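# Got a sequence here, can you build the structure:
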Amino acid sequence: MNLRHLRAVIHTARLGSISKAAEAVHATQPAVSQAIAGLERSFDATLFERRASGAFPTSEGRLVADRGERLFTHLAEAERRILAALPQDTRRPTVQLGRAVSYSQLLAFATFARAGSFVAAASRLGLSVPTVHRSARAFERLAGIPLFEQGSHGIALNRLGADVAMRASLALREIQLIRQDLDESRGLIQGMLTIASLPLMRSYVLPLVLTRLSERHPAAEFSVVEGSYESLLHALRMGEVDVLLGALWNPAPAGDVREETLFDDTLSIVARAGHPLVERPSLSLADLDGSSWIVPKLGTPTRDIFEVMRTEGMTLGAPLIETSCFAALRGLLLESNRLAIISRRQIVYEERAGLLSALPVPIVGASRPVGLTVRVDWMPTQLARDFVDTMHASTSFDA
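Okay, the predicted model is just below:
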């Protein structure tokens, strides 16, 4: 992808004239015409309808221009942040990201930010380390200010570099979506949707939705990413994933993301089917005294509920086992008399198989909204829109 050619397409679509676009990008009219022709060949699409009165974007041309506008908006925001980070009495550098950056430079810098090192970035891209290093440093030179620093484990992004990298990564994502937009406009739903999911949604809801979507769009691909909430939120804000599923924070944890509720979930205290407390028809918090527990890490909403129970006088048996891994939690529950606070939607299959049971103990504050988190300025593909619609249609059940 030649970003200078894309700039020519954007200005032509915006101005309705190749000659005016040539003036805007400081190029000749033949150069702009060749740039448009080059992208039309690359995308196998007619981007403009040429008339005596000017050049007007086709529906496919509008798709390309709209994604391109978003790309350069992200780069303009990166430039703004570079300038804002400088002291007022500092001579302003010449920032040339939006005007001069190449696709290879953007790709190398954004991939370094995502991977964390030049070696890992080179491995992801299938390129040599020197090639990736050279392109990423060229991006830094266009920024006109240092974006890297020597860390304890090698070269790393400095604070400004990490901020700029987020915008660069979002710009890269817009490039990657251009071809998917064009395919979908032709009725070909065959792109990739990357979903970050916390355990609650991975256990039952997400498999149900992906099964339905795969039947509807057999050529589409899906990638499910696991991790801590913090790492998944970072990946969302970087454009590495398209949507994040799980319990909502309300309000959203960052200004550049928004939350959308799918359903309200209720937490339960869960034990193995043969646990001594399972056969009791009713239980109170006092009946749990002396129990041993599996809990998530401190600072999570579920852990907060558990800590409230402790402050109300509940005593512990064995020391806590802390884990956010559902596979580990499941195994610990099945192999011991420990208890855990989780959603019954996470144990749908285990309850059906008679392996785990929810105890009849009321929990104060156990209800929480669950849904999806996306970027505020997200422009979803058709596949992504279908995913969100299917999520809404598939979450009206009772666990």
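# can we go C-alpha only for contacts and neighbour counts from here?
Fine.
# in this structure, which strand has the most residues?
strand 257-272 (DSSP state E).
# Buried residues in it, which are they?
Going by neighbour count (16 or more other CA atoms under 10 Å), the buried part of strand 257-272 is 257-263, 265-272.
# what do you get for stretch 143-158?
143-145, 147-148, 156-157.
# same question, stretch 326-340
Here stretch 326-340 shows 326, 329-330, 332-334, 337-340 as buried, counting by 16+ other CA under 10 Å.
# from these, which ones fall inside helices?
Applying DSSP state H to those, the entries found in helices are 326, 329-330, 332-334.
# and the two most separated of those residues?
Farthest pair in those (CA to CA) is F326 and L334. Separation: 12.1 Å.
# circling back to that earlier point, need the max-distance pair from the buried residues of stretch 326-340.
It's F326 and N337 that sit farthest apart of the buried residues of stretch 326-340, by CA to CA, at 16.6 Å.
# What are the boundaries of the strands in the stretch 101-250 of the chain?
148-151, 154-157, 192-197, 221-225, 243-247 (DSSP state E, counting those that start in this stretch).
# now those in a markdown table, with distance to L172?
Below are the strands of the stretch 101-250 of the chain laid out as a markdown table (distance: least, CA to CA, whole Å):
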| stretch | distance to L172 |
| --- | --- |
| strand 148-151 | 19 |
| strand 154-157 | 18 |
| strand 192-197 | 15 |
| strand 221-225 | 18 |
| strand 243-247 | 17 |
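# can you tell which of the ones you listed is closest to S42?
Of all the strands of the stretch 101-250 of the chain, strand 192-197 sits nearest to S42, with 19.8 Å by CA to CA.
# what angle separates the closest one from strand 221-225?
Put simply, strand 192-197 runs at 30 degrees to strand 221-225, going by axes from the mean of the first three to the mean of the last three CA atoms, to 10 degrees.
# And for stretch 201-209, what's in contact with it?
Residues outside stretch 201-209 that contact it (CA atoms under 8 Å, 6 or more residues apart in numbering): 245-246, 345-348, 387, 390-391, 394-395.
# and D386, what is it in contact with?
So D386 contacts L213 (CA under 8 Å, 6+ apart).
# From the centre of this structure, point out the most distant residue.
The C-alpha centroid of the chain is most remote from A52, which lies 44.6 Å away (CA atoms, centre = their mean).
# And that one, how far from R14?
17 Å (CA to CA, to the nearest Å).
# Check the offset of the host helix or strand of S42 from the chain's centre.
Taking DSSP states H and E as the definition, S42 sits inside helix 29-43. Chain-centre distance of helix 29-43: 33 Å, with CA atoms, centre = their mean, to the nearest Å.
# Another sequence for comparison is provided below:
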Amino acid sequence: MTRHNLRHFRVFLAVAELRSPSAAARRCRVSQPAVTQSLNKLERTMGGGLFQRTRQGFFLTDRGRIFEARIRRAMDRLDSALHDVAPRLTVTATLSQLQALIAMTEAQNFTLAAHHLGLAQPTVHRAVTQIEEASARVLFERTSFGMVATRPCRRLAQAARLAFAEFEQAEGDLAEFDGRDAGHIVVGALPLSRTVILPEALARFRALRPRHRVRIFDGPYDEMLAGLRRGDIDLIIGALRDPLPIEDVVQEKLFSDRLTILAGPQHPLAGRQDIALDELARHGWVVPREGVPARAQFDALFLDRGLPLPDSIVECGSILLMRELLNRSDLLGCISAQQAEAEIARGLLTRVRTGIDWAGRDIGLTCRVDWVPTAAQALFLDLVRSVAQGIAPTVHSGSLS
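Okay, here's the model as predicted:
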């Protein structure tokens, strides 16, 4: 990231639009030799010619068109946010200053921000101060909790994060153009996807793209959603939210899933039929944590019938930990039927037949509204969809809950 230069990007976009270095120089208020130097540096960095130079003007090459599409998206977003803070920032702001601004917005402390960036604290302080001076407004307010970003500062930091993500996508696009494997895919994996979708999708993707980097994040949905919106995560796979959590993400349904009740093979309820709900309420449970759709369904099962919630609950979203707990105790478990299939098939857990008709839960993809995947990311998405199409629907009849 540090090898990029925002001024070079602006010069490149001006030449792409005007097809004239001299006209671009006038627009960008730099000399024509500076334009030539910027283009030469970009072409060296990006691995080849971005323009075909003719007497009629400068015309984008195929490589240049790929690069221009990404950079224009990034700079349009970034310059709009910079202009909202102060118009002159579209000329003066640098990439290193914006990186410092992002780090401070997240850390709320110059020392922590500097540690995150691997820089000296005075360097980060100076970069943030330069942006504040250029904007002629306070961007951080000192509070007892630290230096808190103002709303315009937060909007600028978000725009900068997403612009930086586009810069990285541009490098992936150009690598694809050159027949190289570069870039990466970052997946936020909710519990069901880790056992039902991702293993097969990743195995297929690895067979086709053995050197392409893939990173998997797990954790609470809210944390992954924040990472998605920042551009740190490309997509989330798992239970969809209703209503949509925020307007800048989009959801795509892949299949429906239902909950099931589990027990260890030696549990007293194993093998019984149509167990009453009040009897289930007297048992201890292993269930997903509060705040996730599966837990809301579990709680509603009792509350909607006027029954108190079980008073012995372990919160756990891992089928592996649930399996071990159920095999060591008389606890019951409630989890996705799809997640449980492999454990039941191996005889490690048994499905408790209760007569409950669970409502379906939509499982799918969550992405940013305006996300444009690279070719490798698009391939991975197609493989995820293909795997999901092969998943048999979970049975919802009362006898097989």
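# Got a TM-score for the two of them?
In this superposition the chains share a TM-score of 0.89, using TM-score structural alignment, normalised by the length of structure 1; 388 aligned residues with a CA RMSD of 2.4 Å.
# one step back: in the helix or strand just after the helix holding S42 of structure 1, what's buried?
Elements were assigned by DSSP H and E; along the chain past helix 29-43 of structure 1, the next helix or strand is strand 48-51. Neighbour counts using 16+ other CA under 10 Å place F48 of strand 48-51 of structure 1 among the buried residues.
# average offset between the following helix or strand past strand 48-51 of structure 1 and structure 2?
Downstream of strand 48-51 of structure 1, the next assigned helix or strand under DSSP H and E is strand 54-57. Once fitted to structure 2, strand 54-57 of structure 1 is off its aligned match by 0.6 Å on average (mean CA distance after the TM-score superposition for structure 1).
# how close does G246 of structure 1 sit to S343 of structure 1?
11 Å.
# now S17 of structure 1
58 Å.
# ok, the two, which is more surrounded?
S343 (22 against 18; other CA atoms under 10 Å).
# looking at it, that one is touching T266, isn't it?
Yes. At 6.2 Å, S343 of structure 1 counts as touching T266 under the criterion of CA atoms under 8 Å.
# Figure out how far stretch 110-121 of structure 1 is from the centre of its chain.
On CA atoms, centre = their mean, the centre of stretch 110-121 of structure 1 falls 17 Å from that of its chain.
# buried set for that stretch?
Within stretch 110-121 of structure 1, the residues that count as buried by 16+ other CA under 10 Å are 110-114, 117-119, 121.
# rewinding a little: quick one: map the residue farthest from the centre of structure 1 onto structure 2.
Matched by TM-score structural alignment, A52 of structure 1 corresponds to R55 in structure 2.
# can you check F43 of structure 1 too?
Under TM-score structural alignment, F43 of structure 1 pairs with M46 in structure 2.
# From L139 of structure 2, how far out is that match?
M46 of structure 2 is 34 Å from L139 of structure 2, by CA to CA.
# Could you do T195 of structure 2 as well?
44 Å.
# wait, what's in contact with the counterpart of V241 of structure 1 in structure 2?
When structure 2 is aligned by TM-score structural alignment, V241 of structure 1 is paired with I233. I233 of structure 2 sits next to 186-188, 224, 227 when contact means CA under 8 Å, 6+ apart.
# and what of A340 of structure 2?
Taking CA under 8 Å, 6+ apart as the test, what A340 of structure 2 contacts is 260, 319.
# Aligned to it, what sits in structure 1?
With TM-score structural alignment as the criterion, A340 of structure 2 matches I347.
# Is its match part of a helix or strand, or is it coil?
For I347 of structure 1, the secondary structure call by DSSP: H, G, I helix; E, B strand; the rest coil comes out as helix.
# How much space separates it from Q34 of structure 1?
Counting by CA to CA, the gap from I347 of structure 1 to Q34 of structure 1 is 59 Å.
# With I341 of structure 1 instead?
Noted for I341 of structure 1: a distance of 62 Å to Q34 of structure 1, by CA to CA.
# Of the two, which one has the most company?
Counting neighbours by other CA under 10 Å for I341 of structure 1 and for Q34 shows that I341 has the greater number, 21 against 14.
# Just give the nearest non-adjacent residue to I155 of structure 1, would you?
Nearest in space to I155 of structure 1, with sequence neighbours left out and distances taken as CA to CA, 6 or more residues apart in numbering, is E149 at 5.8 Å.
# Need the counterpart of the one you found in structure 2.
Residue pairing (TM-score structural alignment): E149 of structure 1 is matched to E141 of structure 2.
# show me the contacts for its match.
147-150 are the contacts of E141 of structure 2 under CA under 8 Å, 6+ apart.
# Equivalent analysis for E315 of structure 2, please.
286-290.
# Report the separation between it and D242 of structure 2.
Counting by CA to CA, the gap from E315 of structure 2 to D242 of structure 2 is 22 Å.
# Output the residue interval of structure 1 matched by stretch 375-385 of structure 2.
Per the alignment by TM-score structural alignment, stretch 375-385 of structure 2 matches residues 382-392 in structure 1.
# Report how many residues lie close to the closest residue to G38 of structure 1 other than its chain neighbours.
Leaving aside its sequence neighbours, G38 of structure 1 sits nearest to H5 (CA to CA, 6+ apart; 7.8 Å). Other residues lying near H5 of structure 1 total 19 when counted by other CA under 10 Å.
# what about the aligned partner of H5 of structure 1 in structure 2, distance to V91 of structure 2?
Matched by TM-score structural alignment, H5 of structure 1 corresponds to H8 in structure 2. The gap separating H8 of structure 2 from V91 of structure 2 is 12 Å, by CA to CA.
# tally of neighbours for the counterpart of A168 of structure 1 in structure 2?
The alignment partner of A168 of structure 1 in structure 2, by TM-score structural alignment, is A160. Per other CA under 10 Å, the neighbour tally for A160 of structure 2 reads 26.
# ok, now which ones touch N250 of structure 1?
By CA under 8 Å, 6+ apart, the neighbours of N250 of structure 1 are E259.
# What of R209 of structure 2?
D181.
# and it, what pairs with it in structure 1?
That one, R209 of structure 2, aligns with H217 by TM-score structural alignment.
# gap between R41 of structure 1 and R7 of structure 1?
Distance from R41 of structure 1 to R7 of structure 1, by CA to CA: 16 Å.
# These two - which one has more neighbours?
Taking neighbours as other CA under 10 Å, R41 of structure 1 and R7 compare with R7 leading, 24 against 11.
# can you state the direction angle for the helix or strand where the more buried one lies and helix 29-43?
Following DSSP H and E, one finds R7 of structure 1 within helix 3-15. For helix 3-15 of structure 1 against helix 29-43, the angle by the same axes, to 10 degrees is 100 degrees.
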